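In: What follows is a protein structure lacking sequence information:
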C-alpha cells in the first residue's frame, strides 16, 4: 500500500509518497497549473496507481483546482485539518522544525497510521456542490452587507442623525433602495433640509415605491427640516463624501445578494432532496439551500443521525474525568450549518405546533434558556431530516411531534 501527502500552497505544492513501513519512496515539487497536475498524476501512475486501485491522498484543503483533479475517479481524498497536521508533526520532531517537504511527509504518514480515523471528502453530486457554492456565496454577501450597513449607521450617527430617524420606520432601514436614493440625493443634513417635496417623491419613485409616496415624502421632509445638531460645514462635507463611498459598497452588496438569491432559487429546486428539505417547517428555498450546502447529498457521509448532530453542533458534548462530569454545548462544529439551524428552529417555532410545544416544554419543564431550548429543537429536527433523507420521506407533523401535540391538546 502506498500513501500520498501533499503540502498545499498558493503557487507550488510539495508531494511525498510513502509505503507501509513509512519509507519515503518519492518526493516532488510541482507547480499549481496543468503541467504540475499532470506531473502529479504521472508520479502516482509510476508507483502503481490504476483506476481500480487508486492511491489515497491527504491534503490540507478541500477546495481548489488541485482537489478537483484529485477527486476524479475512485481516489480517496482526505482533507486534513491543519491543526491536526501540526499535532502529528510534533510526534516526529521535538525541535518543532517545519518545512513544506516535511509537512507533505507528515500528511502521507497520517494516512499510513490513522487513515481509519479521518474522513474522506464526501462524494456529493455536481448539482449539490453547485448549490453549495451559490448558497455560501449568498450567505457571505448577506453578512458583508450587514457589516457595511453597520458601518454606515455608525457614520451617520456622527453627523447625520436625521437620516437614521427618517429611515427608522422602514423595515431593513439602510438596506432599502429608498434609503439609498435619498442618501445619494442628499449626503449631508444641510442638503437634506433643502429637499423639496417633488425631489423626495421622485427619489421614492426611482427606488420602486408604488404606494403612499406623497405621505412618505411629507414625513421625510418634516424629519429633515426639524432642528438637529450639525458638524462644521467643511467636516460635514468630508463626512458626506465618506458616506457616499460606503453607500456605493452597500448598494453593490445588496445587488450581489439579490442576484445570488435568484441563482439559488433557480438551482436548489432542481435537486432531488429539495422537496424533502422544504417539507420541514421553517425551511424555505434560501435556508434549505444552506442546509443542503453543508450536509451534501452523499448518504454515506454520516454513519447515523448522531454524527450529523455532532457535525451541526446541536448535540451536547460530555466531558468526564474521575468523579467529575459536565455536559456543555459544542464549540467545534460547522458554523454555517449551526447558524442555519438557529434560523431554522426560530422559524419552526411559529410554523409548527409540534415544534412550538417542544420549545415550550424545554423552557418550562427543563428550565432551558431560549438559546438552549432552540438548540435542542434544532437537534431533534435535524435528526428527523436525516431520517427523511435516508428513507426518501416527506416531513409529517403528526409523526414528528406526536407526543408534544397530544400534551399541547
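Out: The structure has been received and is ready for your questions. On a predicted model such as this, the values are computed, not experimentally measured, just so you know.
In: going forward, measure contacts between C-alpha atoms and count neighbours the same way
Out: Fine.
In: if I pick the spatially most central residue of the chain, what's in contact with it?
Out: Central residue of the chain (CA atoms, centre = their mean): residue 336, 3.7 Å from the mean position. Residues near residue 336 by CA atoms under 8 Å, 6 or more residues apart in numbering: 290, 294.
In: That one and residue 314: what is the separation?
Out: 12 Å (CA to CA, to the nearest Å).
In: what helix or strand is the closest residue to residue 351 other than its chain neighbours on?
Out: Leaving aside its chain neighbours, residue 351 sits nearest to residue 281 (5.6 Å; criterion: CA to CA, 6 or more residues apart in numbering). According to DSSP states H and E, residue 281 maps onto no helix or strand at all.
In: give me the number of residues near residue 281?
Out: Residues near residue 281, counting by other CA atoms under 10 Å, number 21.
In: Am I right that it is in contact with residue 348?
Out: Yes. Counting by CA atoms under 8 Å, residue 281 does reach residue 348; the two are 5.2 Å apart.
In: Residue 327 and residue 61, how far apart?
Out: 32 Å.
In: ditto for residue 346
Out: Residue 346 sits 33 Å away from residue 61, going by CA to CA.
In: Of the two, which one has the most company?
Out: In terms of neighbours (other CA under 10 Å), residue 346 is the more surrounded of residue 346 and residue 61; the figures are 20 against 17.
In: Shouldn't the more buried one be within a helix?
Out: Yes. Inclusion of residue 346 in a helix is indicated when DSSP: H, G, I helix; E, B strand; the rest coil is applied.
In: Leaving out the residues flanking it, which one is nearest to it?
Out: In space, and not counting its chain neighbours, residue 346 is closest to residue 374: 6.9 Å by CA to CA, 6+ apart.
In: Next up, the contacts around the one you found.
Out: Taking CA under 8 Å, 6+ apart as the criterion, residue 374 is in contact with 342, 345-346, 359.
In: ditto for residue 59
Out: Counted by CA under 8 Å, 6+ apart, residue 59 has contacts 5-8, 77-80, 107.
In: Could you do residue 107 as well?
Out: The neighbourhood of residue 107, defined by CA under 8 Å, 6+ apart, consists of 4-7, 58-59, 80, 85.
In: Filter those residues down to the buried ones, ChimeraX style.
Out: Only the buried members of the contacts of residue 107 end up in this ChimeraX selection, burial being decided by 16 or more other CA atoms under 10 Å:
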select :4,5,6,7,58,59,80,85
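In: which one of the contacts of residue 107 is nearest residue 404?
Out: Nearest to residue 404 among those is residue 80, at 41.9 Å by CA to CA.
In: One more to weigh against that first structure:
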C-alpha cells in the first residue's frame, strides 16, 4: 500500500457530509489559509465542485478526507483521478473534537477542519480508498447485500415462529427447516390447525409432491400428526390476530427467500468470471457462499497490502494489546469493517470440519481451556496469513503441502493431532 505525505498534494480537504449538503474545509498546501464552503449533495453540484478543484490545481493531486468508506458521496468522488480519498473513522473525529472542545459543542465546519488537521498530522496512518475494478465492486456489494437479506430472513423467521407458538405450534414440528417454500406455502394454504385438519390425505400428498417433498415416511408422519393433533387454544381472540400476523409475515418471508435465490444466481455468475476463483475455491469449507466473500475481502489489487498483518489489522482479526504501567491486556479490535470480520470468522468456523490442521488446532486450544469464540478468532488470524500467501503467489491452497511444512518445522500441532 503506497504511503502518502502532505507534500504529495496541492491541497488538503475535509468533508463533513450530510444528506442534503456537505460542509467543506479546504487548506491549500504551504499556506495558512482555511477556506470554508457548502455544496449540495446533488450529483451536478459534486461534479461542478470536483472540476473546479481540477482547474484551480491543474495536474496536481488533492487529498480529500471523509468519515465514509462507501456510499453516494464516495461513489461520486471516486471517479475523479485528481482526488485521493482518505477515510477517517467517525470516532476519531469525535474524540479529537472532545479533546479541544470540552463543552462538547459541535458544528459542521469544525468537523471538516478537524479532518484537515488529522490529514496534516497523521496522513501516514490513514487508509486510502483505492477503488477495485467494477466487477469486484459489484461482487462486493452483492455478497454484502445477500448477507443482510439473509439476516432479515432470520429475523422474520423468528417473528413467525413466535406467532405460531401462540396458536399453531404443530406446524413448527412438521417442518424443521423454516427457510423453505414448502413451509411458507403450507401456512398460506392452511393457516391454522382447523384448516389443516379439513384437508384430505391426497390433497396433502399432492401438495408435498408439488414442492419436491418425496420422502414417503416423512409425509406420512406429517399427515398422521395433522389428523391427530390437538389445538393449543380455541380462543378466536388469540387465533385470529396471530393467524393474520403470520399470513402477513410469511408473505414477506417468501419474498425474501426468492430474493436470496436471485442474489445467489447473480453472485455465482459474477464469481465464476474472476481469475482468482481457483484460489478461493480451494479453501476448506469456503463453499458457495463464503468463497465469493473471501475473494472480495482480498480483492484483485496485489499491492493493496504490504503483508498479511495489514489485512489482519484492517479486518479487525488482529487483537489490540494495551499497556499501562506494569499491566498488559488484550482486547477485541473495536473499529473495523464488520462484514469483513464476519467473513473471516464465519469461514474459520466452517474450516474446522474440512481442514485436518484447523480441527487439530481447535482441539489443541480447547484442551487448554480457551473459549470457542477466542479459538475461532485465533484460527481466522492464522488462515489470513496462509491465504495471503496463496493470493500473492496466485496459487491455490494445498492442505497436503501445508501439513508437510508443519512436519518439517516439527510443529507440536501435528503431534497433538496424532496423539488425539
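Out: Alright, I've got the coordinates. Quick caveat: nothing in here was measured; it's all calculated off a predicted structure.
In: How alike are these chains, TM-score-wise?
Out: TM-score of the superposed chains, computed with TM-score structural alignment, normalised by the length of the first structure, equals 0.90; 400 aligned residues with a CA RMSD of 2.2 Å.
In: quick one on the thing from earlier: over in the second structure, tell me which residue corresponds to the residue nearest to the centre of the first structure.
Out: Matched by TM-score structural alignment, residue 336 of the first structure corresponds to residue 339 in the second structure.
In: before we move on, what SS does the residue nearest to residue 346 of the first structure have?
Out: Reduced to three states by three-state DSSP, residue 374 of the first structure is helix.
In: Map residue 363 of the second structure onto the first structure.
Out: In the first structure, the residue matched to residue 363 of the second structure (TM-score structural alignment) is residue 360.
In: Give me the nearest residue to residue 385 of the second structure, chain neighbours excluded.
Out: The shortest distance from residue 385 of the second structure to any non-neighbouring residue, by CA to CA, 6+ apart, is to residue 308 (5.3 Å).
In: Go ahead and confirm the one you found touches residue 390.
Out: No. Between residue 308 of the second structure and residue 390 there is no contact under CA under 8 Å: 11.0 Å.
In: Quickly list what's touching both of these two.
Out: By CA under 8 Å, 6+ apart, no residue touches both residue 308 of the second structure and residue 390.
In: gap between whatever residue of the first structure lines up with residue 278 of the second structure and residue 250 of the first structure?
Out: If you follow residue 278 of the second structure across to the first structure using TM-score structural alignment, you land on residue 275. Distance, residue 275 of the first structure to residue 250 of the first structure, using CA to CA: 34 Å.
In: These two: which is more packed in?
Out: Between residue 275 of the first structure and residue 250, counting by other CA under 10 Å, residue 250 is the more crowded of the two (23 against 18).
In: Is it correct that that one falls within a helix?
Out: Yes. Counting by three-state DSSP, one finds residue 250 of the first structure located in a helix.
In: can you tell me which residues contact it?
Out: The contact partners of residue 250 of the first structure, taken as CA under 8 Å, 6+ apart, are 145, 148-149, 175.
In: what about residue 360 of the first structure, neighbour count?
Out: By the measure other CA under 10 Å, the count of residues near residue 360 of the first structure is 20.
In: so it is in which element?
Out: In this structure, residue 360 of the first structure is located in helix 353-364 according to DSSP H and E.
In: about what we covered before: aligned to the residue nearest to residue 385 of the second structure, what sits in the first structure?
Out: By TM-score structural alignment, residue 308 of the second structure lines up with residue 305.
In: ok so residue 334 of the second structure is a helix residue?
Out: No. Read with three-state DSSP, residue 334 of the second structure is coil and lies in no helix.
In: Next, find the distance separating the nearest residue to it once chain neighbours are set aside from residue 336 of the second structure.
Out: In this structure, residue 334 of the second structure finds its nearest non-sequential neighbour in residue 316, 7.3 Å apart by CA to CA, 6+ apart. Separation of residue 316 of the second structure from residue 336 of the second structure (CA to CA) stands at 5 Å.
In: Please say which of those two ends up with more neighbours.
Out: residue 316 (23 against 14).
In: Surely that one touches residue 337?
Out: Yes. Contact criterion CA under 8 Å: residue 316 of the second structure and residue 337 qualify, at 7.3 Å.
In: re earlier: what residue of the second structure matches up with the residue nearest to residue 346 of the first structure?
Out: Structural alignment (TM-score structural alignment) places residue 374 of the first structure against residue 376 in the second structure.
In: One more: residue 136 of the first structure?
Out: That one, residue 136 of the first structure, aligns with residue 144 by TM-score structural alignment.
In: which ones are touching that match?
Out: Residues in contact with residue 144 of the second structure, defined by CA under 8 Å, 6+ apart, are residue 339.
In: picking that back up, comparing residue 308 and residue 390 of the second structure, which shows the higher neighbour count?
Out: The neighbour count for residue 308 of the second structure versus residue 390, taken as other CA under 10 Å, is higher for residue 308 (19 against 16).
In: where's the more buried one relative to residue 24 of the second structure, distance?
Out: Distance from residue 308 of the second structure to residue 24 of the second structure, counting by CA to CA: 36 Å.
In: can you check residue 12 of the second structure too?
Out: To residue 24 of the second structure, residue 12 of the second structure is 11 Å away according to CA to CA.
In: Give the residues shared as contacts by these two.
Out: The contact sets of residue 12 of the second structure and residue 24 do not overlap (CA under 8 Å, 6+ apart).
In: Quickly find the element holding the match of residue 136 of the first structure.
Out: helix 134-164.
In: cool, residue 25 of the first structure as well?
Out: For residue 25 of the first structure, the host element (DSSP H and E) is strand 24-31.
In: Aligned against the first structure, show me the partner of residue 202 of the second structure.
Out: Superposed on the first structure with TM-score structural alignment, residue 202 of the second structure falls opposite residue 198.
In: What is the burial count for that match?
Out: For residue 198 of the first structure, the neighbour count with other CA under 10 Å is 12.
In: Also the one 3 residues further on?
Out: Counted with other CA under 10 Å, the burial measure for residue 201 of the first structure works out to 21 neighbours.
In: residues touching it, list them.
Out: Residue 201 of the first structure makes contact with 213-214, 217, according to CA under 8 Å, 6+ apart.
In: now the strands for the stretch 201-350 of the second structure?
Out: Along the stretch 201-350 of the second structure, the segments classed as strands by DSSP state E, counting those that start in this stretch run 320-324, 327-331.
In: how near is the aligned partner of residue 110 of the second structure in the first structure to residue 80 of the first structure?
Out: Taking TM-score structural alignment, the alignment pairs residue 110 of the second structure with residue 102 from the first structure. To residue 80 of the first structure, residue 102 of the first structure is 15 Å away according to CA to CA.
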